[in-house]
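Chemist: I'll drop the sequence and a predicted model, then ask my questions.
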Amino acid sequence: MPTPYGSRGGMAFGAEELRVLRRALALALHPTPASADDVQDCLRLVDSLDEATRESARLRAFLLADLGRYRAALPGTAAGYLTLLEEALGAGYRPHPDDLAALRALRGNPTAAALLRHCRRTHLLALPGGRAAADDPAKKKDPAQKPATPAPAPAPSRPAPSPRPARPVPTPGEVFPRRKPTPPPPNEHLAAG
């Protein structure tokens, strides 16, 4: 059965699981009838992956709950909190405003200062707009920081003139010449007035 590999969310596979996975991929790439044993092996692997995924989610929930308890007991639990936060960040956790406030309060600790820099760098890598911008705690004012000077806006550039075509572009009149109007059909019966 694949097992969660640490708290980073990766999976460790055994030799038998890798054999089944290779066979399943080969069947997907080159469809041939699968034997009953292959189907059963694939189903067992799927069940194992599902269980490992559930276990990984349980471990993550436990880690985040533990992180919240340690954060609530700061500053007395600084060492444990920083270790848990570092582990959670490595597993893809996005720090909450409470985490950033706790790191700012602990910034005299070199580990806390390094984690705070890491969290701010992570937010700087996000694209502007979207959910990340709305939830970005780094945008909140820190009294110890000076406001950033906005960069000057780049001068608007004119689009480069398009090169002249080798042949002139025909006008609609040249492409679709006017048709001569057709005369109305002669009316044989004239109405007498």
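Modeler: Structure received.
Chemist: contacts and neighbour counts: CA atoms only from here.
Modeler: Will do.
Chemist: from memory L67 sits against E87, does it?
Modeler: No - judged on CA atoms under 8 Å, L67 makes no contact with E87 at a distance of 9.8 Å.
Chemist: out of those two, which sits in the busier spot?
Modeler: L67 (20 against 17; other CA atoms under 10 Å).
Chemist: between L67 and E87, which contacts overlap?
Modeler: Residues touching both L67 and E87 (CA atoms under 8 Å, 6 or more residues apart in numbering): none.
Chemist: this is the other structure I want to compare:
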Amino acid sequence: MPMPYGFRGGMAFSADELRVLRRALAAALQPTPHTTGAQDAPAGYDAEGAQEVQEYLRLAGAVDEAAREGGRLRAFLLADLARYRAALPGSASGYLGQLQEALAAGYDPGPADLAALRALCARRQGPVESARRTALLRRCESLAERSVRARLCALPGGRATGEPEAEPASRPAPSPQPKAPRPGRPVPTPGEVFPPRRKPAPPPAARSA
């Protein structure tokens, strides 16, 4: 029976199961009358074709059962990891071991894991343990960032790099344009715009003389 492997739906097959799987793939690529169940199949192929069909059906059922078992195993491991995380800091050793096992199986750490690792790194411990916790925190931060970027790329209009969009270059302010004269109004002459200055009148003493 295929066995579930890891968090991402992987499966491990035995040698006999792989042989059946190869025959099923070959029959799918090049179907024959006895594998398709055609009515005009030769009589000599009836027993062999029925046996192969039964093997395909058994393998399909085993794969379905392994997929269900993989889902149950994933739920159990995640629940176990959550229990260790809730019991921190007393369960630090068990939590770190469970987290490393989950990461090796393809688990993407969440915000709760990052917060728990930061709290564990802030506590006093020896240099070896401190380096171990810091390295695990950096690894989880990198995996969490990659997971967020992948989800953003899957959204419509998502950016592949996760970098902010560049601001558009500022355009120069347009220079003021001279106002056009209103229609129906004559253009003023220079004399109207700048009237001549009048000479000042002489003082009264100069007029009496």
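Modeler: Right, received. Where do you want to start? In this text, all values refer to a predicted model and were calculated from it rather than measured experimentally.
Chemist: who's in contact with L21 of the first structure?
Modeler: C42, L45.
Chemist: just the element for it, please.
Modeler: helix 15-29 (DSSP states H and E).
Chemist: now that helix: buried residues?
Modeler: For helix 15-29 of the first structure, a neighbour-count test (16 or more other CA atoms under 10 Å) marks E17, V20, L21, R23, A24 as buried.
Chemist: for P2 of the first structure, see how far away the third one is.
Modeler: Separation of L21 of the first structure from P2 of the first structure (CA to CA, to the nearest Å) stands at 11 Å.
Chemist: and if you look at R19 of the first structure?
Modeler: 13 Å.
Chemist: C119 of the first structure now?
Modeler: 31 Å.
Chemist: now the most centrally placed residue in the second structure: which helix or strand?
Modeler: Centroid-nearest residue in the second structure: A150, 1.8 Å away (criterion: CA atoms, centre = their mean). With elements taken from DSSP H and E, the one containing A150 of the second structure is helix 127-154.
Chemist: mind listing what's buried in that helix?
Modeler: Quick answer for helix 127-154 of the second structure (16+ other CA under 10 Å): S130, R133, T134, L136, L137, C140, E141, L143, A144, R149, A150, L152.
Chemist: mean deviation of the longest helix seen in the first structure from the second structure?
Modeler: With DSSP state H setting the assignment, residue counts place helix 36-72 as the longest helix in the first structure. Aligned to the second structure and superposed, helix 36-72 of the first structure gives a mean residue distance of 0.8 Å (mean CA distance after the TM-score superposition for the first structure).
Chemist: show me what that helix is packed up against.
Modeler: strand 3-5, helix 15-29, helix 78-90 (3 or more CA pairs under 8 Å, 6 or more residues apart in numbering; DSSP states H and E).
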